[in-house]
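Engineer: missing the sequence, but the structure's below:
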């Protein structure tokens, strides 16, 4: 007689997004001696996100969800050199939500202030699409709350530490120390720039 153990059972487990933070979770291995420290940090993090901040994030996420407008995508490519007559037929209808924020329930918008990310093509007044579900990895542009101040920078995780890097030589790189309180709000996936 064989008894099957293990594996995913249909309908078992917690439903996606039903946790305390309303988003998908990830299993990580933590040294047993640090479990209480991590739990306490998560409790503090949750308390520091005031109701107003959560409402603001929800409202911004709602803005992405509500803009269900399909726009025509023409099959002819635009040439940046000499002009060519455009084809008159539409290849498809493009949903900007699908293109800019495929993970709608975990995405929100932020407006940029300042020019520290100028060389990455992010300018003052641009609107950033930020995805909370993406893992903040070295090399990604992220929205970080550093000691209570929001900033957009490129994340660099190196042997000599964790850094938030500007994309403008007029600004210094920021080394994140253990004394700093840093929370990554999400990964920047798109930038909306108007002329």
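Structural biologist: Cool, got the structure. Model, not experiment: these values are computed from the prediction. Numbering: from 1, shown residues only.

Engineer: For the rest of this, base every contact and every neighbour count on C-alpha atoms.
Structural biologist: Fine.

Engineer: What sits closest to residue 141 if chain neighbours are left out?
Structural biologist: Leaving aside its sequence neighbours, residue 141 sits nearest to residue 154 (CA to CA, 6 or more residues apart in numbering; 4.1 Å).

Engineer: check which helix or strand covers that neighbour.
Structural biologist: In the assignment (DSSP states H and E), residue 154 maps to strand 149-158.

Engineer: can you confirm residue 56 is in a helix?
Structural biologist: Yes. Using DSSP: H, G, I helix; E, B strand; the rest coil, the assignment for residue 56 is a helix.

Engineer: residues near it, how many?
Structural biologist: Per other CA atoms under 10 Å, the neighbour tally for residue 56 reads 13.

Engineer: and what of residue 107?
Structural biologist: Around residue 107 there are 27 residues (other CA under 10 Å).

Engineer: And it, how far from residue 52?
Structural biologist: 17 Å (CA to CA, to the nearest Å).

Engineer: likewise residue 96?
Structural biologist: Going from residue 96 to residue 52 by CA to CA gives 28 Å.

Engineer: alright, now check it against this:
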């Protein structure tokens, strides 16, 4: 098995919540099992800015570059919502800066180190110690992925 220790890159974008886009919303949920009778109309709407962005001044979007989280179903090109105001907890998916390079990994916090854990057997965990320049830049709160097949 070829193991890697490279870091995933991330394109970062500022969140703009100055506008509101109200989209129809099916409050009862959408069944993934047997179909339910179709509704002729939808009387509720949802604003994704309000639903997904709890702290607009500290929230950013990021686009995943790399494949170190494939087993967590996070793929190259997926869009992330990242909140810089959240206190990191064990198991969080975090955008971290290690020695000047951004990476996206799960964090495991120990007394004398932080481990950055990939979700791809091709990548090795990264041990961060006091000798590294390190910050947890933000915590991923949501991931958005494209599901439509783009075959022509």
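Structural biologist: Perfect, I can see it now. Small disclaimer: the values here were computed from a predicted structure and weren't measured.

Engineer: Could you get me the TM-score between them?
Structural biologist: The TM-score (TM-score structural alignment, normalised by the length of structure 2) is 0.81; 137 aligned residues with a CA RMSD of 1.9 Å.

Engineer: Which residue numbers in structure 2 does the strand holding residue 154 of structure 1 align to?
Structural biologist: With TM-score structural alignment applied, strand 149-158 of structure 1 matches the range 101-110 in structure 2.

Engineer: swap in stretch 94-102 of structure 1?
Structural biologist: Taking TM-score structural alignment, stretch 94-102 of structure 1 hits residues 46-54 over in structure 2.

Engineer: likewise stretch 121-134 of structure 1?
Structural biologist: So stretch 121-134 of structure 1 sits over residues 73-86 in structure 2, by TM-score structural alignment.

Engineer: end-to-end on the matching stretch?
Structural biologist: Taking CA to CA, the first and last residues of stretch 73-86 of structure 2 lie 23 Å apart.

Engineer: chain center to it, what's the gap?
Structural biologist: When distances are taken as CA atoms, centre = their mean, to the nearest Å, stretch 73-86 of structure 2 is centred 2 Å away from the chain's centroid.

Engineer: Would you indicate which residues of that stretch are buried?
Structural biologist: For stretch 73-86 of structure 2, burial by neighbour count (16 or more other CA atoms under 10 Å) applies to 74-77, 79-84.

Engineer: Okay, and which of those residues map to strands?
Structural biologist: Residues of those located in strands (DSSP state E): 79-83.

Engineer: follow-up on the earlier one: columns distance to residue 54 of structure 2 on top of the buried residues of stretch 73-86 of structure 2, output as JSON lines?
Structural biologist: Shown next, in JSON lines, are these (distance: CA to CA, whole Å):
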{"residue": "74", "distance to residue 54 of structure 2": "22"}
{"residue": "75", "distance to residue 54 of structure 2": "24"}
{"residue": "76", "distance to residue 54 of structure 2": "25"}
{"residue": "77", "distance to residue 54 of structure 2": "23"}
{"residue": "79", "distance to residue 54 of structure 2": "17"}
{"residue": "80", "distance to residue 54 of structure 2": "14"}
{"residue": "81", "distance to residue 54 of structure 2": "10"}
{"residue": "82", "distance to residue 54 of structure 2": "10"}
{"residue": "83", "distance to residue 54 of structure 2": "8"}
{"residue": "84", "distance to residue 54 of structure 2": "11"}
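
Engineer: you'd agree residue 76 of structure 1 is in a helix?
Structural biologist: No. Remark: residue 76 of structure 1 does not belong to a helix; assigned using three-state DSSP, it is coil.

Engineer: List the contacts of it.
Structural biologist: Neighbour list for residue 76 of structure 1: 86-87 [criterion: CA atoms under 8 Å, 6 or more residues apart in numbering].
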